[in-house]
Structures are given as C-alpha cells and as structure tokens.
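Q: need a 3D model of the following:
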Amino acid sequence: MDHLRYAGLSFEAQRAAFLAIVSTDPLLADALARVRALALPDWLVVSGALYNSVWNHLTGKPSGYGIKDIDLFYFDDSDLSYEAEDVVIRRAARHFEELPLPVEVRNQARVHLWYPKKFGQPCPRYTSSSESVSYFASRTHAVGVRYDGNGQLDLVAPFGLNDIFTFRITPNRVMDNQKTHEAKGARARENWPEISVVPWWD
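A: Below is the predicted model of the structure:
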C-alpha cells in the first residue's frame, strides 16, 4: 500500500509531493522547459501527463508509461479564428519535434466555438486556461502546472490532489461528460490496476 503514502495528507503536503514528482520526472521536466521557451500566453500543461506521471512514480513504473500525449493549453482571445490557432499548433509541432510524445496544443479561448458540434452540448466561454480545467469530466484529471514569473512551478488544482493520491477517479458533474469519465477511467485501470473509478451516479 506504499503507493498511497500521500493519501489523506494536507493539501500543502500533497502539493509539495506532486510538484516534486513532476519536476523530477525526466519526460515532464524536458517538456515543461520546452513549453516555457515557447512562451504562449496563459499556458498550462494539464491532465494526463501529470497525474499519470505521479501514478508511475508511486507504483514504480518508468517515466512516460501509459502516457499517450502531453496536453498544452493556452489562452489568447485576440483572434478566435481556427487559422490563428493553427499557426500556433504548427509552430508548436516544430518546437516539440524532439520530444518522444506528441504535444496537443489548444487555445482555450475558442473551445466554445467547436465543442457543441463535437460533443453535442454547449460549453462555457472560458476566460482563462485555469478556468477550463474545472470543467474536465473527472475531478481527478483537473490539474495543471506552469512556471511562474520567478521560474517556480505553479499548480492549478481546483478540486485538490487527494483523488490523485488515493488512486480514485471521481466524476465532475458540472457538464454531462459521463461517457468521457467512464472511458478514461476504464483506460486508466488497464495501466494502473490500483485505481478505483467512482460511478457517475454514485
């Protein structure tokens, strides 16, 4: 049960453990340094690459295990066209081409424009990258990091970190994302059998 050694601790203790794991993971350390150099407005590395790396560390798995990509958010409402976002995506693709995993870059200022067509329901018009994190299908996945102006890692975790450290995927019912919650939960359990998935209507 040593993988649960941070479960139930204070938020500050969990925050320190989380950032220590993230900052020393070889894949994430390299990715975050490259993201910082890209200098996108209001950027945030979010979700899977972060909590998967924590689970890898706590269960003795290698860096990068079970991680399919790195999700990079930024926020720029000066031009909401697809063409403007595509310029950034193409620039990022060249910037990250030496990383072993693809980096998925999305402007959170324009999610509300394509989300209804893709998912069949409306999406709020976000005002920052941090705000969008609080709408993820699972509260466990709602986590992001970036470097602040002093070069220190800053954490965004609107629901805290205890779900991550208890290996529990908990639904976030702010939107109707049951299918996403269940699909991601099932995939996570294939890689980390220590995980429990809380049913959407528990």
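
Q: contacts and neighbour counts: CA atoms only from here.
A: Fine.

Q: please enumerate residues in contact with the helix or strand where Y51 lies?
A: Using DSSP states H and E, Y51 sits in helix 48-59. Identification of contacts with helix 48-59 by CA atoms under 8 Å, 6 or more residues apart in numbering yields 2-4, 18, 21-22, 25, 28, 62-67, 69-71, 141, 143-144, 164-165, 167, 192.

Q: report the contact partners of G185.
A: 169, 197 are the contacts of G185 under CA under 8 Å, 6+ apart.

Q: what do you get for A13?
A: Y6.

Q: switch the cut-off to 10 Å
A: By CA atoms under 10 Å, 6 or more residues apart in numbering, A13 lies in contact with 6-7, 161.

Q: what do you get for R90?
A: With CA under 10 Å, 6+ apart, R90 has these contacts: V105.

Q: also this sequence, please, to line up against the first:
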Amino acid sequence: MVTEQWMLEQLQADPDMMTVLAIIRDLDLADAWLAAGAVRNFIWNLLSGRSGFDETTDMDLVFYDPAISYEETQQIEQELKKKFPQYAWEVKNQVYMHQHSPGTAPYTSACDAVSKYPEQCTALAVRLRKDGQLELFLPYGTRDIEDFIVQPTPHFLASPERLAVYTERMKKKNWQRKWPQLEVRFPK
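A: Here you go, the predicted model:
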C-alpha cells in the first residue's frame, strides 16, 4: 500500500531525487517544491517495477514569490539547466500560472496552485526542509497514484472550460504508453 511514509522512504532512498531536492532547497526560493510529474512519475515507475528516477522526466520546481518576475523565473531555470544539465528543469513561479487555467483566480501559494492542477495524481509535491526533513503535500491523498487512476481535480471538474483543457491534455499525454495499467477517466 502506498502511504505517505512509504513515499517519503522511497524519495529519501533515491540519490537523484535527494540531489534535486537539495538543489531546490539551496536556491532559497519562497515556498519552493518539487511537484507534479517529477514526483508522480517517480512513484509510478517504482510501482511498475522500474527504477524510480527517470532523467527524461521534467523536474518541476514550483515556488510562490510575487517579488520575482516572470523573466527572473526564466533566468533561474536557465541557470539550473546550465549548472545541473543532467536534470530536465521546469521552473514556474505560481504567482503567474493561474493565467494558464481558464477562469482561475490568482493562486495564494505554491500549494494552492498544486491543488488546482488538472489531475489529482499530478497534484502533489515534496520539499526538503532546512532541518533535513522531507515534507509531502498530497491534497488528494495517495489513492489515485497507487491505483494508477487519472481523473480531474475538483477545480477542473468545476468548469466546462477547464474540463475541456483536461480532456485535451489527456488525449495528448498518452501516459498509457509508459504505464499501460493507467485508467484515464473522462467525466461526462
């Protein structure tokens, strides 16, 4: 059974994940997390009997800081790609990201943003705190990840426009190619 404790143990045991989490922590960005596919794919890979870390998966660094501009966020991403080219960095300041989700009010924190990602299995994040402890954010628990279920978050279910974005996204992603056991749900 996939529990928070099991996830934390798996993350802690993986040298690449711990390196990425330490890099993120050491940037000292406000409210910074490793999120979305970086964490989801790691768990799905483990549950599929593969090695958890996959260098082709985007390392989704999300943070929330109104003092950092969109351009500065892009600079942070470029610096990470230059300094740590072995990882596929994606850096997003969640202050600006609500604009990519139809009819969404500005987010109030990185966790607020993560909880409003398109799929429940993608709405998760982890960070390495200054005290060396890992902290997980799992607004929808572990069930969808454990059962290989892809379904929209309540935020995406609440709007026909957002649901259309979810549906289009699922048609393009083709995650079943990598994880054939996935069940992608399309609400009516």
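
Q: out of the contacts of A13 of the first structure, which are buried?
A: 6-7, 161 (16 or more other CA atoms under 10 Å).

Q: and the equivalent of P152 of the second structure over in the first structure, how many residues sit next to it?
A: Counting by TM-score structural alignment, P152 of the second structure corresponds to P171 in the first structure. Number of residues near P171 of the first structure (other CA atoms under 10 Å) recorded here: 24.

Q: hang on, the earlier thing: pull up the aligned stretch in the second structure for the helix holding Y51 of the first structure.
A: The aligned range for helix 48-59 of the first structure is 37-48, by TM-score structural alignment.

Q: buried ones in the matching stretch, by neighbour count?
A: Neighbour counts over stretch 37-48 of the second structure (16+ other CA under 10 Å) mark 37-45, 47 as buried.

Q: stretch 76-86 of the first structure too?
A: So for stretch 76-86 of the first structure, counting by 16+ other CA under 10 Å, buried means 76, 85.

Q: could you do stretch 118-137 of the second structure as well?
A: 118-129, 134, 136-137.

Q: just the ones in strands from these, please.
A: 125-128, 134, 136-137 (DSSP state E).

Q: so can I have CSV of the buried residues of stretch 37-48 of the second structure showing distance to Q99 of the second structure?
A: Shown next, in CSV, are these (distance: CA to CA, whole Å):
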residue, distance to Q99 of the second structure
G37, 20
A38, 22
V39, 23
R40, 23
N41, 25
F42, 28
I43, 29
W44, 29
N45, 31
L47, 34
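
Q: which of those residues lies closest to Y87 of the second structure?
A: A38 (10.6 Å; CA to CA).

Q: for the closest one, which non-adjacent residue is closest in space?
A: Counting by CA to CA, 6 or more residues apart in numbering, M59 is the residue found nearest to A38 of the second structure once chain neighbours are left out, at 5.1 Å.

Q: distance of the residue positioned nearest the centre of the first structure from S81 of the first structure?
A: Centroid-nearest residue in the first structure: S47, 1.5 Å away (criterion: CA atoms, centre = their mean). In this view, S47 of the first structure and S81 of the first structure are 25 Å apart by CA to CA, to the nearest Å.

Q: also T127 of the first structure?
A: 16 Å.

Q: returning to what we had before: okay, among the ones in strands among the buried residues of stretch 118-137 of the second structure, which ones form the most distant pair?
A: For those, the maximum inter-member distance is 11.7 Å, found between L128 and F137 (CA to CA).

Q: overlap in contacts of those two?
A: Listed as contacting both L128 of the second structure and F137 by CA under 10 Å, 6+ apart are W33.

Q: so A30 of the second structure touches C111, yeah?
A: No. The pair A30 of the second structure / C111 is not scored as a contact, 11.9 Å apart, by CA atoms under 10 Å.
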